[in-house]
Each structure stands twice: as structure tokens, then as C-alpha cells.
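Enquirer: fold the following.
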Amino acid sequence: MRIPVPPLEVQCEIVRILDNFTLLSAELSAELSAELSAELSAELSAELSARQKQFEYYKNYLLKSYDRQDNACLKDIAEYSKDRIKANELNEDNYIGVDNLLQNKQGKVKSSYIPKEGNFTKYQEKDILIGNIRPYLKKIWFADNVGGTNGDVLAIRITDNNVIPEYLYFILSSDKFFNYDNSNSKGAKMPRGNKEAVMNYKFYLPSKDEQLKIVNKLNKFEIICNDISQGLPAEIEARQKQYEYYRDKLLAFKELKVDE
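Expert: Below is the predicted model:
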């Protein structure tokens, strides 16, 4: 196999350049390893927080642009769940208390407490669960299973087929709704949301097709803003391709003609 052998100083420069590219790729890969440093974790947390704020701003802006008039009232298209579920049907994944709902619209975690007996409010998939204690904490979850909850959590279920559940979730997870909910809460140390006032909340309800367009826009933007893993793997792949491109360019010497 014939290979090009440039002068020694050219070889050294090529090695230096490719080493730098290798180092950059290795550093970025290390950032995604299980042994993340505290500094990197803080940076990623800050980046994720910034992206979530960006998503909230865009969501509020988009919903506001459709807020031509408040032509729908929550009680006309939804109701609180009246169904009941037994304690023996509940587990850490499907029992929702206000304690395992996360602040600032971050969903929920597994419950550390599971009731042993009694009947509880049953929620269905695509119901919207809202923490009713200290509403300024903005606790809300879009249900993806069937389970139970208690009186400290509102389980809201759509009754109108013309409303897309995801659209209502975006409405009720907006800062506009939580500001309304908080302003109608009662109590000082442990304020509780007003269930009647919640059902009297008014908002703009467009056609089902328009709701779907809004939901699709927000879902795509939420993935970009909230899933930080979308960006870093793509960055690593781009760095690798960049490295390979320069490596091939640097090693592509014209063959020297050999006098016979």
C-alpha cells in the first residue's frame, strides 16, 4: 500500500490539528457520560431552565395572539371527576397527591405515600390534574394513566368532544390561568384554590382544527426547548463529521510522479 509522506514539519502540523479536533470531540462526549462534573450539571440545569422559560414565553405569546375574546367557560366544556377508585387499585405510579406533583408545571414523580384503604377520586388518561393547595406553585399534570387522587388535587375532565385535551392542558398550564387561580385562592399560610372560580375561568376556544394547529406548534417547540438531549447528540455528530472532513482533506496529498 502506497501512502503519502510529506516533510516532517508538515506531518507535525497535521497531527497537531487532528489532535485538537479529537480533543474537542472527546470533551463533548465526556459531557454526556455518567460522570458529569458538578460544574457541567449546573450549566446544563441553567440551560434547561432558560429553554423552559423560552417555551413558556412563546406559549403565552401564542395563546395570547389567539385570545381575541373569552368565548368559552371551563364549566361548559369540562367538569371535576365524579368517579371513584379503591385504595387497593393504587400504587406509587398512579396515586397523585399534591406532594408528588412538581412545582412550575414539571409534572409529577412517584408517590412516597400510598393509601391502604378507602375510596378516592378517579382520574382517567388525558384528565388534567391541578394542585389545589398554594396554587402559586403551579402544580399541574396531564394524566397518561388511570389512577386516583384526593381532595387537594383537582381532576378536570373534558365533556365536550370539540375540545382537544392537549389544547385545554396548554390553556390551564399558562401563567394567565395560574395568576387567575391564585388571585381567587383563599387562606393565608396555606391558600387553597377556589374550585367554583376555577370552573368559571374563561378563555378563547377556537375551532378544533385551529386547536390542533396550536397544539402541534407548541409540542414541537416544547421538545426543542425542554429536551436538552436533542441538541447535544446532534452537536457531537456534527463535530465528528467535521473532524473526518478535515482529516481527509489534510491527508489527501497528490501522488508524486516517480521517474522511471
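Enquirer: contacts and neighbour counts: CA atoms only from here.
Expert: Fine.
Enquirer: in a helix, Ala50, correct?
Expert: Yes. Checked against DSSP: H, G, I helix; E, B strand; the rest coil, Ala50 lies within a helix.
Enquirer: tell me, how many neighbours does it end up with?
Expert: Residues contacting Ala50 under the criterion other C-alpha atoms under 10 Å number 14.
Enquirer: ok, it to Asp227 distance?
Expert: 12 Å (C-alpha to C-alpha, to the nearest Å).
Enquirer: and this one, please, so the two structures can be compared:
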Amino acid sequence: MQSFLTDAEDGVPWIKIGDIAAGGKYITDTAECVTEAGAAKSRRVYPGDFVLSNSMSFGRPYISKIEGCIHDGWLSISGFNATFVPDFLYHLLRSTPVQAEFARRAGAGTVQNLNADVVKSVLVPVPSLDEQKYIVAILDKFDALVNDISIGLPAEIKARRQQYEHYRDRLLTFREAA
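Expert: Down below sits the predicted model:
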């Protein structure tokens, strides 16, 4: 693929694992682009498509916000909008049961390799779209509580520290004896 790299404005974004922030959910940019000839040797993904790593961060889903191409280290999922709300599918694919099933079906060798047949073979629940939206709203709130530095647990910890310091200072402030 190196021979297909380009700096030209019409280059096609080439999605690699290093392009996604640790713990990220979306693919928004790439460090490199390839020529159209290079893209023709790859698989195109479009905004809204899911991309799953098939080796390094095994089975980790990402949602593409860009048009680009992926290489052999990725799988893609598209055309699911009639069945799944994208954010529900994201949470579902990241869930422990689905990840464990991917690992179980990928084999017990030294290097586990996720492939399209493994992903297709995993059965997942399909609640109604309205129920999926409800579940997403709850999971997104929990995610914000746990991970958003300005709210949730970090803010609660900060508030408890301030409360502790307040009471400590009050308890350790003595009136002078007359």
C-alpha cells in the first residue's frame, strides 16, 4: 500500500488503527491518504458505516464519520439502519457478551483473527428501534457519568474532596479560650 500513498487533495482517506483516539468512538480523520488506484485495492467505507478491528484491538467497533478505505486489518458493517440505531449497535458490539463471543468463535490460537463469518455468526438481540433509542439514552448517560471529566464520578469525587476539606477545616478550627 505504501506505493499508493499520496498527498494530493483528491486522495482517499486511508483508515488505520492509529487514526482513532484511544477509547474513541468515531473515525473523523486520517493521517494518510491513498490514490484512487490504492482505494480500488481496499474496501470503501462511508459515513455511518461501522469498522471493526480484526486483530490488534480485536473486535473494537468504531463509527466512520468520513468516506475512506480500509485494509485487511478491518471489517466493515453497513446497511443496518432499518434494524439498528447506530449508537445501540455500537454499545451492543462493545458489550462483554458480544466481545466474548467474538473471541470464542475466532479461535484459540496464538493470534486470534476476527473475520466476517465470525461476526455474522454471532446472534444478537434486536429490540424495537424505540427501545434501542431508550437504551442508548440510558447508556450514554452512564458513559458521561463515568467518563466526562466535568460531570459524573470525577465531579462527584471533586465535590466530596471539597466537602471533606470544608468539614476538616471547621473541625480543626478552635475558638480561643477566654
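Enquirer: and the gap between Ser76 of structure 2 and Phe88 of structure 2?
Expert: According to C-alpha to C-alpha, Ser76 of structure 2 and Phe88 of structure 2 sit 16 Å apart.
Enquirer: got the buried residues for stretch 137-150 of structure 1?
Expert: Residues 137-143, 146-149 are the ones in stretch 137-150 of structure 1 that count as buried (16 or more other C-alpha atoms under 10 Å).
Enquirer: meant to ask about stretch 184-198 of structure 1
Expert: By neighbour count with 16+ other C-alpha under 10 Å, stretch 184-198 of structure 1 contains the buried residues 184-185, 191-194, 198.
Enquirer: what's it in contact with?
Expert: 74, 132-135, 181-182 (C-alpha atoms under 8 Å, 6 or more residues apart in numbering).
Enquirer: reformat those as a markdown table; add distance to Gln211 of structure 1 and neighbour count.
Expert: Shown next, in a markdown table, are the contacts of stretch 184-198 of structure 1 (distance: C-alpha to C-alpha, whole Å; neighbours: other C-alpha atoms under 10 Å):
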| residue | distance to Gln211 of structure 1 | neighbour count |
| --- | --- | --- |
| Leu74 | 16 | 18 |
| Asn132 | 26 | 26 |
| Ile133 | 30 | 24 |
| Arg134 | 30 | 20 |
| Pro135 | 26 | 24 |
| Asp181 | 23 | 23 |
| Asn182 | 26 | 21 |
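Enquirer: what two of these are the furthest from one another?
Expert: Leu74 and Arg134 (20.6 Å; C-alpha to C-alpha).
Enquirer: sorry, back to before: quick check, nearest of the contacts of stretch 184-198 of structure 1 to Ala87 of structure 1?
Expert: Checking the contacts of stretch 184-198 of structure 1 against Ala87 of structure 1 by C-alpha to C-alpha gives Asn132 as the nearest, at 21.1 Å.
Enquirer: nearest residue to the residue mapped onto the closest one from structure 2 in space, ignoring adjacent ones along the chain?
Expert: When structure 2 is aligned by TM-score structural alignment, Asn132 of structure 1 is paired with Asn54. The spatial neighbour of Asn54 of structure 2 that comes closest, neighbours along the chain excluded (C-alpha to C-alpha, 6 or more residues apart in numbering), is Leu114 at 4.6 Å.
Enquirer: map the one you found across to structure 1 for me.
Expert: By TM-score structural alignment, Leu114 of structure 2 lines up with Gly193 in structure 1.
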